[in-house]
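Enquirer: Quick one: sequence plus predicted model below, questions after.
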Amino acid sequence: KKDIEKLGVTPLPDNHKSDKYFYQIIVFTGQRKHAGTKSKIHFVLSGDSDTTHVRTFADPHRQIFQRGGIDSFIMAVPKSLGLLNCIRIWHDNSGQGSSSSWFLKYLIVRDLQTMEKFHFISQRWFAVEKEDGNIERVLPIASEIEKQEFSYIVSKKSYHSVSDGHLWFSIFSRPPSTKFTRVQRCTCCFVLLFISMFLNIMYYDLSNEAKTNSASLSFDSFYINPQQIIIGVIVEVFALIPSLLLVQLFRRLRSRRQQISPLRQALYAIKSHLEIKKENKQKLGRTFPWWYIFIAYGLSILLVGVSIIFIIARGIEFGDEKTQKWLTSILSGFFSSIFLTQPLKIISLAIFFAFFCRKPNDDKEANEYLNDDQFDLNDDEEYLHSMKVNSLFLYRSPIRANRLNKGEITFARDQRLKEIYMWSILREIFIYSCFLSLLCIVTYSNHHPNASLQVNHLRNYFLDSDYMQISTINQYWYWLENSFVENIRAQQWYNGDAPRNLSGYINDKSNRFIGWATMRQLRIKSQLCQVKNEIISTCQYDYSSSNEDKHSYQPGWFNETIETYSLSISQSFQYQSSKDLDTYTYVGDYGNYEGGGYVYEFRGRLSDLQSNVSQLHQLAWIDNQTRAVIIELSLYNPNAQLFTSVIFLTEFLSTGGIYLSSRFEPMNFDAFTSMYQLISIIVYMIMILYFMWIEIRLLLKLKWNYFHRFWSYIEIGIIVCSWTSVGIYVWRYKECQRIGELFEETNGYVYINLQLASYINDILTFLFAFCCFFGTIK
């Protein structure tokens, strides 16, 4: 019903009952934000022969000049205006707020006696706060060259293509003039969806169960990989072919009953004995009889029915993995249809027609309002009598057009700009409040809810009183032999039962090793004292990469020995580089320690470990040249599904003191812990893109002055940190995938260093912190 109202042709309320020459005026309002208006629009139309008085556009039955609207009017004048030259058009700025402004695309004026059409191109704002601030403009008649300009044609076709050509969006934005109904569009969408489901299930029915792609994103037991998305997009392209055929079948249906154009209806209401002198039927291409609608709906039911039968028949045989892949492909195909295939189809067709089919008279938006029939509008007595009885033309005194003077326009502009500024402040506060809340959600969702509990447990478990009281080398060995070694092997239960199925677990029986623990020592060279000393000739300075000892020794730090030791003891006196160990520089409180060193691996039974540690103590593995001992553990808690990197750093200072520090870094190797986190990140990045768009517009407007604003750097900080976080997130994801694959292949019985993953996680945390910092300031 609302669509039919929009199609109506409205006689102007200020038509005089004695006027007998008619023009049709079609007004095209733009699709930009706040393009519609509630202000009163006035105009003066000028031709070679005459000029109209001030006329007013109005319709008592419906709202006119809405955003993206097309409004058609019939204007009566005493005689022909001749060849039209220009139209002066303005509004009185009487609308409230944004409803006072108006964006006019163009007008078409047609002489209903000669059927000659005149185009007036505007593409300008009639607003005190926009562009040049004018609310009155003179539009000259457009030449043939102007009507065929690329920008003008694209402007005409773009909105119509989206509102009518996009299968999904057109359900809501269908142009009133088209005969392709919303029910028919829903039917085509329904068919497209089921055909894509059918083609997807055909593919997965023929394919074998494949191993989960290493690049997949997992959400608990559900995962998505690029292959599923690509399959969904390709299938959607194939499904588009039958849906396009069905769309064309619906579009080309002829009406069952002959339709009377809105213009003819309006003229019949004015002049009941109207005669058509000449009828030029517009070529609409090949059409189908009205009863083809049964074929179209029958074909739709057939396609949907076959798809449902096949989906039920084959889908019940699918396992969980294939079902997940199938659902993922359906969703990716659905969204690609909305945001990829349909927009690409619209853009390509619009550009093609703009370049190669520049027909000035080919205006689909106006065709429903323009009828090529030539009417007999000569005056007769019967017409005048019928008007007295029932006429749409009533005698009215000339309407007074309210024209604002310069002072009033300036005042209105100031008031409107203040209003816009006020709303922009409120909108910005609201957007940034939402952004900051979303940023906090993204930041905290990056951490596992059990991470803090895991850290507290491991701290209480390892950092006992023996560890906290270490101040000498002997106390350090005592802690290793009597506390640490016992803690890293699962022992008997409290009731004396053996720890069955707990191989590789530490003594808390909840966390298991990924491989084994390592103890790495960094030493310095013994060198001559820099200052001559009468007491000693050699000195041991603080650690640096230049004086690090990288030589290999025999047990006891000798160059040669005749005694035989186990392999693990001998290797602990052999220097290994960071490349051999796959380790990186570690930052301590008193130095930055390289990734190489002398490494002892805690491998074997508890009794073997105790014996080896005792032997290392006897061989003075830690002496006055030792500057740091780093114990590294990589743990996995299957109950919390958390990996934890544990590092105990003991720094042996040149002053003789010992400084202890520890680090517990829990990590979750799932890319996203929940769908809620994924949605939050997607919305967050959409907001970042929105901020980028605002800043780019501001940069183009202010140029170098943009960098003189303090808030510009805050915005740049938010944008740069956010996009850097995306890169680091991908890096962490790939590193976690590598570790996860290695852990799965070896069942956790090979040493995996989590140091790099821990560093990447720290960088990501720092970036999130900077985002929160800049966001809070803003």
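Expert: Here it is on my side, so go on.

Enquirer: rest of the way, CA atoms for contacts and neighbours
Expert: Noted.

Enquirer: Not counting sequence-adjacent ones, nearest residue to residue 724?
Expert: Spatial nearest neighbour of residue 724, excluding adjacent residues (CA to CA, 6 or more residues apart in numbering): residue 767 at 7.7 Å.

Enquirer: Report the buried residues of whatever helix or strand residue 248 lives in.
Expert: Following DSSP states H and E, one finds residue 248 within helix 226-251. Buried residues in helix 226-251, defined by neighbour count with 16 or more other CA atoms under 10 Å: 228-229, 231-237, 239-240, 243, 246-247, 249-251.

Enquirer: which outside residues touch whichever strand or helix holds the residue nearest to residue 724?
Expert: For residue 767, the host element (DSSP H and E) is helix 755-777. For helix 755-777, the surrounding residues in contact (CA atoms under 8 Å, 6 or more residues apart in numbering) are 432, 436, 439-440, 443, 583-584, 645, 665, 667, 714-715, 717-718, 721-722, 724-725, 728-729, 731-732, 735-736.

Enquirer: Apply the buried test to the residues you listed and list what passes.
Expert: Buried, going by 16+ other CA under 10 Å: 432, 436, 439-440, 443, 583-584, 645, 665, 667, 714-715, 717-718, 721-722, 724-725, 728-729, 731-732, 735-736, out of the contacts of helix 755-777.

Enquirer: Excluding covalently adjacent residues, which one is nearest to residue 718?
Expert: Nearest one to residue 718, counting by CA to CA, 6+ apart, is residue 771 at 5.4 Å.

Enquirer: Buried residues of whichever helix in the chain runs longest, list them for me.
Expert: Taking DSSP state H as the criterion, the chain has its longest helix at helix 406-445. Under the neighbour-count criterion of 16+ other CA under 10 Å, helix 406-445 has 409, 412-413, 416, 432, 435-436, 438-443, 445 buried.

Enquirer: can you count the residues close to residue 276?
Expert: When neighbours are counted by other CA atoms under 10 Å, residue 276 registers 12.

Enquirer: take the one below as the second:
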Amino acid sequence: MNRQFWLHMAWTIATAVIIISLTILLLYGMSFGPVKSSMWITAFLIALLHKIFIIDPIRISIVALWRAYRSKSAPPDYGFQKKLISPERQELRNIKLRLDYLMKKFQEGNWKPSDHKEERQSEKREKLLIHYDRVFYDLLMYTFYMVALLLIVLGSKSDLSYYSTRYVQDFFTAGRNEGPPTNQILTENELKSYLNNTIARQLHDARFYQSRTIRYKPGFLDGRTVKVLGVARLRQQRIPEESCSSVKSINHVNCSGYFQPSNQDTKNYSANWAPSVYFQYYPEYWRLLQPFTYQTAEDSDSLPLFGHEHYYRGGGYVAKLGRNHRNSQKVLNYLFKSNWIDNRTGVIFIEVNLYCVNANLFNLVTIVAARTTFGSFSMEVHVKTAKLLFMLSSLDWEVFIAFILFCIIIVLFIRRLVIRVAYKESFTDHGIWEYVDVVLIVFSIGTLALFFVRNNYVVSLLHYLEDNRKNTFVSFAYAAMFDDFFTVISAMLVCIATIRLWKILHFAVMFRVFSKTLYRSVGTVIFTLAILIVFMVSISAAVHVINGGSIARFSFFGKTLATVMTFSSGFVDLDVEEVRRSGTLVSFILYVVQAIVVNIFLINLLVTITLFYFSVLRGEMSERETKSYTFWQFIRDEYYEMKDNRSKPKRQQKGNKSLRLRGGGTYFSKSSQSTKNDQDSKGPEKVSVRSKYTPEKAGLANEIISTQMDYLERYISLRCAIPCDNEELQEESEIRSSETVSKVSKGPERSNENVSPKHKFRVDLRKKASSANASDKKRRITKILNKDFTLNRPIRST
């Protein structure tokens, strides 16, 4: 094993240790708390400093002293040492030099170089083959990556999410138990009736067998399959004092101002919103004063929320309901008597966490009761349905296999990146797509980390809820945020992998034609899009000014622009009756202009420009790619070669691909060389041509044979100058007396089992030398002319 193997092994082990350590830290790091984490970091830093400044200097000093003690030796002698050589050995060296000179002279005209055109074609084919080999590898890797990623993303979502969301929305939207529906709540009394009859009752009045009502047990919805996690919570954001500005001539006593999330009240109060005063029994009565104490977003574990009216921030005045219906009713009665909801209430958030056991789905419900500018309430029901808890027993085997395959592919991506860094390859040599691969690896690791962090965080929240006997509100907002991040990063991964796969598929002509079309037509397309956008903005502004007060979808300029763009793209239909109901002729004219100019003219113009460039470039690239070696031919040749190699013994298989790519052999199989057109598109082959047989070559070969014979005879005589023992001399004399030239060519007839290796080597040399007769010389000359020799290859005599 060479050094590069151990270097790659070291990088692989280091990467695996880092990934495992990070995984353990992400999984179990949150369960130790900040104190133990700080102690662990301090201990780690102390150990690191102790090793760097104390242990390492002592160890290096000891090792240096030991090596200096063990490596004591005499100083090296750089002088030249004289060595006497016998005349026979020097003569043998001279003959060897003469033989090397003759072989070099014989090989000078054996091969002639190819011309520059063939060299350029061979180099081009070689680069093409290397490119196709890399494309084939990337195509397999990213195809499996995409399949595994899609299976993981689809496995993390539930098919029942839509039905669960609709069920919860209908449950809290419709009026139940004499409570008004959400679309009919306008006043404070209707909001209080909704809290009493719909929220408090429906979270605890689950009807079980024989229509029996389970009123005083922890919360269940109807059917006992949807569980209320903990208790419900009310969170209020208020309008600050003295925020009302009105006309001086009109003085209204009840003016309370307009709620703005950026300017809300953050003061602490006592009951009935009286000024906060600390008294002696505050620790005993903190539960009564908690609804009038402001909590920040961090204290209340609340996140911002997009509503119809505003972008609401976290935080507010928090009041928790009870664990059963009786306690919840007591809390609501206390809040109503203390005027917790008054004219300065800007928005109230009703937050409930539900868990559906059958579908393993969490429903995070947030009901927004926002006070409008006119003093009435506007109700919104936001339901976030997510599969936050994953259990291995309930996981599908397809998703589990996809998860394992996804991890293996990420490891392979990291291995390829580590190898390129180890070989110090520059990313700029491979283009921007190498940076895309790095981003893909980082996002993939981030996706796995978010998956485990979210699951571990949800498990810790459930343990905390169980420790508090389900008598507290546990916010799953951050778990939902982790799920949103996981969804966004997964979508980005799918997008990046699709773009990367699109780049790999450029071996096909149609993909290159489409990319070239976008590149060529970018100027014209951008100019047409600019005209289209300007026209849409103008139409949106006009429609908003004219119909903004009568049509809901045109009430805001942003909604108007979105409606015009979706109508132009054909995603939604605009009702003509709404435009006609506005009562103005201008609005109908604007509708007609929008339909004709944007929907028909500009959109069709954009499509026509793209199709024109596509048809022109398709013809050009089709003519250019007719005689080129395609990727499908590469796949076919690889298949035939693999098939041929399997049918042959291992020693007869072709060389490795790197040798064939360097021109060391024919790269393509015989099945792919049937026609002349296929032969023109094959990979690199030998382009050298053998030299012709000439009398000068024959004379030079004869001189090589004679020099070789002389070399062998002198080598035999020099080796036999060493004295032999009596047994070897007796065996040698017996062989000399019995052998002839014909018998020597066939080899000895008697057994040589008891012959020493040194004597056997001498006898073989004598037999080879004695076989050099006239007929044998002619045969050997022909063999030299028909065989390739290298300069230093030993000449073998038969």
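Expert: Arrived safely, thanks for sending. Keep in mind the model is a prediction, meaning the values are calculated, not measured.

Enquirer: what TM-score comes out when they're superposed?
Expert: The TM-score (TM-score structural alignment, normalised by the length of structure 1) is 0.43; 391 aligned residues with a CA RMSD of 4.4 Å.

Enquirer: Specify the local secondary structure of residue 139 of structure 1.
Expert: Counting by DSSP: H, G, I helix; E, B strand; the rest coil, the backbone at residue 139 of structure 1 sits in strand.

Enquirer: surely it meets residue 124?
Expert: No: using CA atoms under 8 Å, residue 139 of structure 1 is not in contact with residue 124, being 10.4 Å away.

Enquirer: tell me which element residue 533 of structure 2 is part of?
Expert: helix 522-547.

Enquirer: same deal with residue 44 of structure 1?
Expert: Per DSSP H and E: strand 41-47 holds residue 44 of structure 1.

Enquirer: Buried ones in that strand, by neighbour count?
Expert: For strand 41-47 of structure 1, by 16+ other CA under 10 Å, it's 41-46.

Enquirer: Pick the one among those residues closest to residue 627 of structure 1.
Expert: Within the buried residues of strand 41-47 of structure 1, the smallest distance to residue 627 of structure 1 is 85.8 Å, found for residue 41 (CA to CA).

Enquirer: what about the closest one, distance to residue 55 of structure 1?
Expert: 9 Å (CA to CA, to the nearest Å).

Enquirer: What of residue 487 of structure 1?
Expert: Taking CA to CA, one finds residue 487 of structure 1 at 94 Å from residue 55 of structure 1.

Enquirer: Okay, angle between the helix holding residue 767 of structure 1 and helix 406-445 too, please.
Expert: Counting by axes from the mean of the first three to the mean of the last three CA atoms, to 10 degrees, helix 755-777 of structure 1 lies at 150 degrees to helix 406-445.

Enquirer: Residue 150 of structure 2: what's it in contact with?
Expert: residue 494.

Enquirer: picking up where we left off before, could you identify the most distant pair in the buried residues of strand 41-47 of structure 1?
Expert: Farthest pair in the buried residues of strand 41-47 of structure 1 (CA to CA) is 41 and 46. Separation: 16.6 Å.

Enquirer: Mind giving me the packing neighbours of the helix or strand hosting residue 563 of structure 2?
Expert: Here residue 563 of structure 2, judged by DSSP H and E, is contained in helix 557-569. Secondary-structure packing of helix 557-569 of structure 2 (3 or more CA pairs under 8 Å, 6 or more residues apart in numbering; DSSP states H and E): helix 522-547.

Enquirer: Show me which positions of the helix it packs on end up buried.
Expert: By 16+ other CA under 10 Å, the buried positions in helix 522-547 of structure 2 come out as 525, 528, 532, 536-537, 539-544, 546-547.

Enquirer: same question, stretch 735-749 of structure 1
Expert: Within stretch 735-749 of structure 1, the residues that qualify as buried by neighbour count (16+ other CA under 10 Å) are 735-737, 739-740, 742-743, 748.

Enquirer: Need these in a markdown table (columns: distance to residue 295 of structure 1).
Expert: Output for these, formatted as a markdown table (distance: CA to CA, whole Å):
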| residue | distance to residue 295 of structure 1 |
| --- | --- |
| 735 | 57 |
| 736 | 55 |
| 737 | 53 |
| 739 | 58 |
| 740 | 55 |
| 742 | 58 |
| 743 | 59 |
| 748 | 63 |
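
Enquirer: Those residues in strands, which ones?
Expert: In strands, judged by DSSP state E, none of those are found.

Enquirer: So which of the residues you listed belong to helices?
Expert: Per DSSP H, helices hold the following members of the buried residues of stretch 735-749 of structure 1: 735-737, 739-740, 742-743.

Enquirer: returning to that earlier point: after the helix holding residue 248 of structure 1, next one along is what?
Expert: Trace forward from helix 226-251 of structure 1 with DSSP H and E and the next one is helix 262-270.

Enquirer: Which strands and helices lie in contact with the next helix or strand after that following helix?
Expert: The C-terminal neighbour of helix 262-270 of structure 1 among helices and strands, as given by DSSP H and E, is strand 275-278. When contacts are defined as 3+ CA pairs under 8 Å, 6+ apart, strand 275-278 of structure 1 sits against strand 374-376.

Enquirer: what kind of secondary structure is residue 302 of structure 1 in?
Expert: helix.

Enquirer: wait, I meant residue 160 of structure 1
Expert: State at residue 160 of structure 1, reduced to three classes by three-state DSSP: helix.

Enquirer: what's the nearest residue to it if we skip its chain neighbours?
Expert: Leaving out its chain neighbours, residue 160 of structure 1 is closest to residue 365 (CA to CA, 6+ apart), at 6.8 Å.

Enquirer: could you measure the one you found against residue 89 of structure 1, distance?
Expert: Distance from residue 365 of structure 1 to residue 89 of structure 1, counting by CA to CA: 22 Å.
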